[in-house]
Structures are given as structure tokens and as C-alpha cells.
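Got a predicted model here, sequence first, then my questions.
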Amino acid sequence: MKNTQMLLCDVLIIGSGLAGLTSALKLADHKKVLIVSKREILDSSSQWAQGGVAAVMSNEDSIDSHVKDTEFVGGGLTNPKVASFVASHGKEAIDWLHDLHVPFSRDDTTHQFHLTKEGGHSHRRVVHAKDATGRAIQATLSEQVKAHANITILENHIAVDLITEKKSLKVDHIKSNRCLGAYVLNNKTGNVITVSAQETILAAGGVSKVYLYTTNPDVSTGDGVAMAWRAGCRVANMEFIQFHPTCLFHPKAKSFLISEIVRGEGGLLKLPDGSRFMDEYDGRGELASRDIVARAIDFEMKKRGIDCVYLDISHKSPDFIKSHFPTIYARCLELGIDITKEWIPVVPAAHYSCGGVMTNLAGQTDLAHLYAIGETAYTGLHGANRLASNSLLECLVFGEAVAKHILQSKVDFTSFELPHWDESRVTDADEEILITHTWNELRRFMWNYVGIVRTNKRLSRALHRIHMLRDEVHEFYTNFKVSHNLIELRNLLQVAELIVESAIARHESRGLHFSRDYPKQLKIAKPTVMTPSNFYSLLDHNHGH
């Protein structure tokens, strides 16, 4: 049986986070845009971002200072040209959000934007909406997107794979290859839709659900990276996974982040006996960059056999705490923790991927007519570690850059008769439990073997398990109808393989990658670039079509 529904659009955007919505709004006056959202439009990592957007907004600050802070935290792997490009567009991005009426916090005295300071920043430059910046921005942009006549939103749909000339049309004689759209699964009906697009933008977020503990929502399963890799795009720096130092540790709290702002405004990290420890690891104490703070917490927990450490902001006045951290205060209070009087139990958790699909300054990937933005992309901005609040800024700047490039490009698109998704040789799965068990096993051994501190032995053990599971899932994918969970598991196994192979390839400790076997840093910093043609990977996923 073939799924016969076909949709046509000018631009297909896979993902509904800040990067995707920014591009959609910048394009929609001139192009027909189709947004594919795995759940509701607001279910993205952007929605969960508490901190804010880093941008040079005061006379005391400078673009040069922002670039230097980005490069310092990036551990020698930040591309200076990209850092300058992003930092120099910061104010413009904030002004655009302000014009859309995003309710940013204001200073009580000056009534200008209230700027806070986070770890790694030399100045107060983080524009925020209290402690729920992502939610405020996403809610504002979502309303704009829903109201625009040229934007169609497919909620509760997941992209299965990209459609390319070589793989999908079997056109082997052509020298170049291009993206023609994607196959998209309707989660509710189980039907696969063929989407034909002149341009496709991957804005599908990060990979953090490959780990047992994460601050990310369930949608962060590396879909964009995996699809681009299968389509022939290079990926880079996948070993650099940022573990946020302070995720709320509570059995009833799923993935709740305790924002960097708490430490930025004076929060102190403590052991169960009340003693502080961060000064022993870095002169900046609690305001050291995330990788240093996360490793320090991880070390103290393992050394002392404790389940968590504590973050204390109770020395500040209750009014200050409630006004600056209303979301954190309310959530903790629901769980019986009054942060005006009590310490917050915290643990590190997978938070952000600094690597991804390689792009240029226009967001273009190796595949013609395919772009990647946001956490899916590797632009060169973050290097070996991301400076706090640079991620939302990157989404805004590259969301605009991609839209600008598409609008300025001549349409050289030839119309193709795309093959429909063919399920004539597959059956309904009788054992969905395999998917659940494999998912749980993958996330657990990735946490244990490919976490904050790594060893060769652990990495090789993880890779061995990944290859076994990947072969099992490939067989499952080939013989049974696709489902939301199967698509995500397939993608997670692919990004897990890329993370581990990249970690094995790096014979040093740098930024977010810390190896016990290679504790020193090499003199020359080089990105880890993976190329599909040189890499053993199951690329033959035709699934009968």
C-alpha cells in the first residue's frame, strides 16, 4: 500500500523552535512556508530556555568583548569570523523581538532592558524575560506564525527522512545532489506524507535525549543531524556535549533546569555539610564556565558518593528571589522546596550539543537546497563549549541569515515527480517493547560510558553496543511500518554513533570533552569532522520506496 498524500511548499521547515519560527516569519511575506512540529508548536527546547539572549546592549560592553568571551569559553575551536558575525547582529535581533512585543524584563530605575550576567561573560549582557525567556519569546512568535496566511503548521508530525535526487529518485548519473523535501509521518493517523519543497530548513533541535538525564524536552532526539548525515552531509564536533551543571534533583521533577541566572545573581554551590567547593576548581567560583562547574560537581558527587549537591540563594531577600526567579520559585515550592529558606538539590544533566550539521554563514549545508540552523547546526560559533545564552542568539541570527539567503537566491528548481512512501513490503510491528527497551538501554549506557568524564575503554564499549542495537533497529525499520518512537530511536542510535566516534577521534581533553586517557590539551585546536562517504554507516534505508 502506498501513502498518496502529497504537499507542495516553497520552504519546508522541520522544527518549531526559535530558529525555525524566526526563519518562517522572515520568509512568509514572500514564500509559502510549511512548518513540521513533532508535538505542539510550543514543545521545543527554546520554550524551556530560562536564561536569555546574549547581546551587546550597553555602552560599557562591546562586540569585541562578546567575541572574546565566546572564544575563551570555546576552547580554541570557535571560528572568530562566525563569532563576530553573530555578536554584531545581537542588538538587531533583540530590537526585532522587542518590535514583536516580547515582554523582556526592565530595570526598575532606568526602564531599559534589565541585563543580567552569566558564567563566562565579562559584562552584563543577557536580555531576559524574568527566568522564562524562552517561553516568552516562543509564545510571542507562535502567535505571529499562526496568524500568518502564508504559513501552514503540521503539529504532531515527525520527519522520517529527507528526499534527495540520488537516494530517492535513484539519479546516479548526476554530479550534484539536491534536497527535494521530506517524508513526514502523521503521528495520529500513521500515514506518511510526501512533502515537495524548493528549500528545506532543518531546525530540529539537539540530541540530548540520547542521555539518561537531560534538561531537554522529549523531542530532542537528533532528528536533523541524523537525517542530514544519511543524506550525505558532514557533521562536526559531536563529542562536545554540554552538561548543564544544575538540573533540579527530585524524583517528581522531570528535566527541570535551575538557570545559570541563579548563580549569576549570587547563588552558591554547596556540599551536604554546607561547605563550598567551586573556589578549589576555578578562581571565578560559581561563575566559571559550565564545563568546569559540571565537572567539579560530577567529581565531588563521585568522590563522596552523594546523589547531588546544593545551590543556595536563600541569603537573598524573599522579594528578590520571587521577582527574579518566579518560575524556579514556583516549581520548587510545588515540590516542597522553599528556595527563600532552603537549598536547591541539583545534578548535572545533558543540555546542549555544540556540534551538528556543518554550515556556512548563510546556513547552507553540503547538500544543495538544504539548510540547518539552531542546535541542529554546527556553525563554528560554540567551538568546544558554548557560552551561556549564545544559543538563542544564534537561532535568531542564523534564522534571519537563512531567510535572507533564500529570498536573494534565484529559483533554479526543476519540478520532480517524487516517489510516494511505499509500505507494500512491510507489516505492523508486533513487538513495540523492543523499541522501549532499546531506548532505555541506549540512554543508560550513553550516560555511564559517554558522560562528563570519558575513557577509551568506556567509549569502545559504548560503540560496540551501539553497533549491535543499530543492526537490530535497522532490521526492525526495514520490515515494519514506521512509528514515531521507531523514527526517534533510529535517529538517536545514529547520533550516538557520531558522538562516540567523534570522542574516540579526539586524543586530548578540550572544552566539554574530558578524557582520562588524554588529560592534556594539544597545542593546535582542530574540529572533528565526520564525512559520510568515509564512515561506516547504514545509508541504505530505502524502506521499500
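Arrived safely. All values derive from a computational prediction rather than experimental measurement.

make it CA atoms for all contacts and neighbour counts henceforth
Fine.

which residue sits closest to residue 349, ignoring its sequence neighbours?
Leaving aside its sequence neighbours, residue 349 sits nearest to residue 214 (C-alpha to C-alpha, 6 or more residues apart in numbering; 4.6 Å).

and if you look at residue 124?
In this structure, residue 124 finds its nearest non-sequential neighbour in residue 117, 4.4 Å apart by C-alpha to C-alpha, 6+ apart.

thought residue 207 was touching residue 217?
No. Shown here, residue 207 and residue 217 do not form a contact pair, counting by C-alpha atoms under 8 Å, at 10.4 Å.

picking up where we left off before, now for the residue nearest to residue 124: which residues touch it?
For residue 117, the contact set (C-alpha atoms under 8 Å, 6 or more residues apart in numbering) comprises 123-126, 261, 264-265.

Check it against this one:
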Amino acid sequence: MSFDFRALSGRPVIIGGGLAGLVTALEMAPEPVVLLSAAPLGYEASSALAQGGLAASIGSDDSPALHLADTLAAGDGLCDEVVVRRVVEAAPAAIAKLEHFGVAFDRATGRGLHLGLEAAHSRRRIVHAAGAATGSELMRALVAAVRRTVSITVVEGFEARQLLVEDGTIAGVNAAGALGDLVLATSRVVLATGGVGGLFRDTTNPLGCFGQGLALAARAGAELADLEFVQFHPTALDGPQRPMRLISEAVRGEGAILIDETGRRFLADLPGAELGTRDTVARGVHRHLARGHRVFLDTRACLGASFAGRFPTIASYCSEAGIDPAVDPIPVRPAAHYHMGGVAVNAEGRSSVAGLWACGEVASTGLHGANRLASNSLTEAVVMAGWVAESVAASSSMERKTIAIPAAAPARADPALVRSIVSPALGVLRDGESLRDAASTLLPLARGSTSAAEPAAVALMMVVAALRREESRGAHCRADFPLRSAVARRSKITLVEALETAAAIDATPLARSA
């Protein structure tokens, strides 16, 4: 069944109902735009689950220069310094913008914003809302703002399945929902679809977030960057629930320590200890678990009975699991949390395909480098949304009298089959043999037309990118290449290149086992 949405023809289409998509739509007002979301706004978005806040140098002892230095240090040589400087300088204004949209940030006793500390930050500069429920408050306020903005047409319940390209330029979006297929003719599309955590068994992201935007962009011929860099949060609540509940880094910022079942603080000698960079803490926890230990986050001494008041959302998660952080250490383990890689974009968020922009976690701007500094991602989404909106608005719409409408939208994607391949190969620690085996296994899936095709295509590009990077840097750690290369380089890849590389690997099985 088809629907006539010709009245929306020519309007920019923003795909994704998380923070990046909502702010982009709001920033484009009063220009009419279409906001396309597979789920009702506020649901199935990683933004809603965010416990960390937004990093911004607004404290009296802070500055954009210090924020810049911390970001570059965490990025392990791969940050684009020009991009970092622009984002950190724009961060304080982003906080004010969100307050204008109705976000209620936490306030200190003197009514100024309460500033938290997180790993690898040299100052307290993390702005939170509702304790550790920042994402929920952001989505509440922004969804309400979008609903009352008449220039935004929200189309919910339709999932973008394909970008239509004619003569190398975006021509439309092919979407599908419970009511049938939908084709939106447009020459301007913004991807704001989130990350790739759903490709992993252990993740803090919604399980449906498998890199849909990456698949859409890659099938349209776009170049992608830094796909090998996946950040694992070191302290996800260790239990059966998926997605895993996150124990925010802000808890460690308040003095919580990591211990094992014997009570030993096993990361005490790590630079920064529990507040070291996320990649080093995650690897430390992973290795301790691999040795047969259990790992716990201990808040008894630093927070004790005040835990529930300071972190009510996390306290409720613990209560569901039968844990009282005032008297019980919290069992934790690393989980896939954030993707530093994404669609390669310029300073305006433009991709290599004409008419296609990307914003938020789906984009690779060069801000995060090899390892994201905590709470920089929400800040980036808000800041970049403004720049993307300006760029899209300044680009004239190319009206098309006709558009080739596909017979049917591609099959609904399901990452379940791919998780068992991705989780061991692209985990906290990697090696060439596992990556080559994964590439060979993913290749026929990515070439096929089943529900696993799109997740497999995304995973294949990530695997090939990880295989090509023969060093350990930031969140990418190769057991067979443990040293950091003297030359820092960002990676670029297309789907065609990934398929060709995997085919070559598959054709030489002896080399794979050598």
C-alpha cells in the first residue's frame, strides 16, 4: 500500500528522532522540514538513555583552551584540532540554547549550574539534568519544542530503508512502516540515526541501533571514517538485562572505586586510576574479568546513603537488580557504548554525496579522534545541529519532476544474527585472525538480501577498518599490534572497498590461518 505525501515534496528530510535530529529540526525553523522517525519521538533513541551530561567550559576555573587540551589528549592523536576548537568554543552557547528550548539543568546551591567531573577532564565542566537522567530530560524538553513548532512535520512509525540517488545526488527517501511504504522526494537529507551498539551482545544502546544511518549512507556511495573506533563504557551494570543499564562515569567522578571480589582496588596504579581515559579503564576491567575475577563499583565510602539522592535513576536500576549501593558494591562490566566513527563529514556536516548531511553519533567530524572524551558527544550533537541546519538551509532545493520509485522498500533489518560475529571480533581486545574470520563470515550476509544484510554491511566495514589499522590507539586495541604507530592517520572506507577486501580475504583461506 502506498501513501501520497506529495505535499511534503522538496522539503529537507531529517532521519532520526534523537537529540541531533530534534535540534536540527528546531534550528531550521521556520523553514518547513520533515522529521522521520521509526519510533514515536522520545523512544528507541540512545539520547534518551544518556546519563552523562554535556561538557562545556563554563566554570570560573575553566576555559575552552583547557577543554580543547583534554579532548585532544583523550583522542590519542586522531582529533581534528580545528574541529575540536570550534566545538569547545561553541559549547557554552549550546547549553544556553538548550535552556531556551526548555531543558531544566541541575543547579547548585547558589543557583549556578551544577558542574560534575568525569574521566579525563581536568575541570568540573559536565552539565547534567535530573541527576543522571540527562538524556531523558533533554528528550522531554526537545520533543515538546518540536511538537509545538508548526514548521516541523513529524512522520512517526516509518523507518528509512533506502536513500534514492540520481546522477550522484540525493533524490529521495524510501521508508516503510506498518501502514505501508512511503517515498519522500527531496534533494536534502540529514542523517541523525545514532550509533552501532545494537551490533554487540553487551551494549548500553537500544538494541535496534545497529548503524542504520551508516548503511543508508554506504549504500548511497558515501565515504565513512574511523569505523574501527568503538568506545566501551567500563561500568555497565552486570546483569541479564539488554540493553545494559549504565552506571554513569559521574559516579566515579564523585569518588567511587573499582574493586574485585576480594575487595582489591585493582586499577589503583593506572594513570588517573578510575578516572583514567575510558579505553584504558575498560581494558583494565576487561582483563581482570578475563582472569576469572568479578568487578564491582564501590560507592559505599564516597556516597553511602546519599547515593539515591545524588543518582536516583541509577539507584532505581540497582534496586531492580536487588542491589543497594549504600551497602552493596555494584557489579559491572564493559559494554559497547559509543561509536567514534561514522559518515565522513566536513565542518558543515556535509558528506561525500551531494545533498546528504550527517549529525550526531552517525557522523564522524574529527572531534572524538580515537577515544571520545566523556560527555563531548551530546555537546557535539547540539553544536553540529546548528551548523548542519545553516548549511541545509543555505542549499537550494533541486525540484525533480519525476523520481524513480522502487517497487518495494528493502527488508526490515535485524542485527541478531550479526551480534555473535561482531561481539568477539570487534570487542575490547582484537586480533587479526578473528577480524579476518569475521570478514569472511559477514561477506555473504552483506551481499545478500535477508534481514541481516544491512547490519552485516555495517559490521563488515567496521571489521575491515579494524583489520587495516595495524596498531593500538585509543579505543582500538590489537593484541597482535600492541604498539602505537608513530604516524597518526584517520581511516576512510566505502562499502565497495570493504566488499572487495573481504572477497580477497575469503579467496585466500590459507593466508588467514597462517
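Perfect, I can see it now. Everything quoted here is computed from the prediction, not taken from an experiment.

re earlier: identify the residue of structure 2 aligned to the residue nearest to residue 349 of structure 1.
When structure 2 is aligned by TM-score structural alignment, residue 214 of structure 1 is paired with residue 203.

doesn't residue 246 make contact with its match?
No. Assessed by C-alpha under 8 Å, residue 203 of structure 2 is found out of contact with residue 246, at 9.2 Å.

what's around residue 425 of structure 2, how many residues?
For residue 425 of structure 2, the neighbour count with other C-alpha atoms under 10 Å is 22.

For the residue mapped onto it from structure 1, give its distance to residue 94 of structure 1.
Residue correspondence, TM-score structural alignment: residue 425 of structure 2 in this structure matches residue 449 in structure 1. Taking C-alpha to C-alpha, to the nearest Å as the measure, residue 449 of structure 1 falls 40 Å from residue 94 of structure 1.

Mind checking what secondary structure residue 196 of structure 1 has?
When classified by DSSP: H, G, I helix; E, B strand; the rest coil, residue 196 of structure 1 comes out as strand.

can you count the residues close to it?
Neighbours around residue 196 of structure 1, by other C-alpha under 10 Å: 24.

from what I can see residue 365 of structure 1 touches residue 371, true?
Yes. Counting by C-alpha under 8 Å, residue 365 of structure 1 does reach residue 371; the two are 5.4 Å apart.

where exactly do the strands run in the stretch 1-150 of structure 1?
6-14, 33-36, 53-54, 115-116, 126-127 (DSSP state E, counting those that start in this stretch).

Tell me which of those strands lies nearest to residue 162 of structure 1.
Of all the strands of the stretch 1-150 of structure 1, it is strand 6-14 that lies closest to residue 162 of structure 1, at 10.3 Å by C-alpha to C-alpha.

Remind me what that closest one packs against, helices and strands.
helix 18-27, strand 33-36, strand 192-202 (3 or more C-alpha pairs under 8 Å, 6 or more residues apart in numbering; DSSP states H and E).

cutoff 6 Å now
For strand 6-14 of structure 1, the elements it packs on are strand 33-36, strand 192-202, judged by 3 or more C-alpha pairs under 6 Å, 6 or more residues apart in numbering; DSSP states H and E.

Show me what stretch 228-237 of structure 1 is in contact with.
Outside stretch 228-237 of structure 1, the residues that touch it by C-alpha atoms under 6 Å, 6 or more residues apart in numbering are 355-358, 366, 527-532, 539.

For stretch 309-319 of structure 1, list every residue counted as buried.
For stretch 309-319 of structure 1, the neighbour count (16 or more other C-alpha atoms under 10 Å) marks 309-314, 318 as buried.

Now do stretch 302-313 of structure 2: distance from first to last residue.
18 Å.

how distant is that stretch from the center of its chain?
27 Å (C-alpha atoms, centre = their mean, to the nearest Å).

Which residues does that stretch contact?
131-132, 255, 315, 326.

now swap in stretch 198-208 of structure 1 and tell me
Residues outside stretch 198-208 of structure 1 that contact it (C-alpha under 6 Å, 6+ apart): 10-15, 20, 220-222, 224, 350, 369-376.

and the equivalent of residue 140 of structure 2 over in structure 1, how many neighbours?
Under the alignment (TM-score structural alignment), residue 140 of structure 2 pairs with residue 139 of structure 1. Neighbourhood size, residue 139 of structure 1 [other C-alpha under 10 Å]: 16.

Residue 139 of structure 1: what's it in contact with?
Residue 139 of structure 1 neighbours (C-alpha under 6 Å, 6+ apart): none.

gap between the two ends of stretch 186-193 of structure 1?
7 Å.

tell me which residues in it are buried?
186-187, 191-193.

ok, now stretch 50-66 of structure 2?
For stretch 50-66 of structure 2, by 16+ other C-alpha under 10 Å, it's 50-59, 63-64, 66.

Give me the range in structure 1 that it lines up against.
The aligned range for stretch 50-66 of structure 2 is 49-65, by TM-score structural alignment.

distance of residue 496 of structure 2 from residue 512 of structure 2?
The value you get for residue 496 of structure 2 to residue 512 of structure 2, if C-alpha to C-alpha is used, is 21 Å.

how far does the longest helix anywhere in structure 1 sit from the chain's center?
What stands out as the longest helix in structure 1, according to DSSP state H, is helix 456-479. Counting by C-alpha atoms, centre = their mean, helix 456-479 of structure 1 is centred 23 Å from the centre of its parent chain.

among the strands of the stretch 1-150 of structure 1, which is the most enclosed?
strand 53-54 (a mean of 28; mean count of other C-alpha atoms under 10 Å).

got a list of contacts for that strand?
125-127, 389-390, 392-393.

And those residues, which two are furthest apart?
Longest span within the contacts of strand 53-54 of structure 1, C-alpha to C-alpha: 125 and 392, 13.3 Å.
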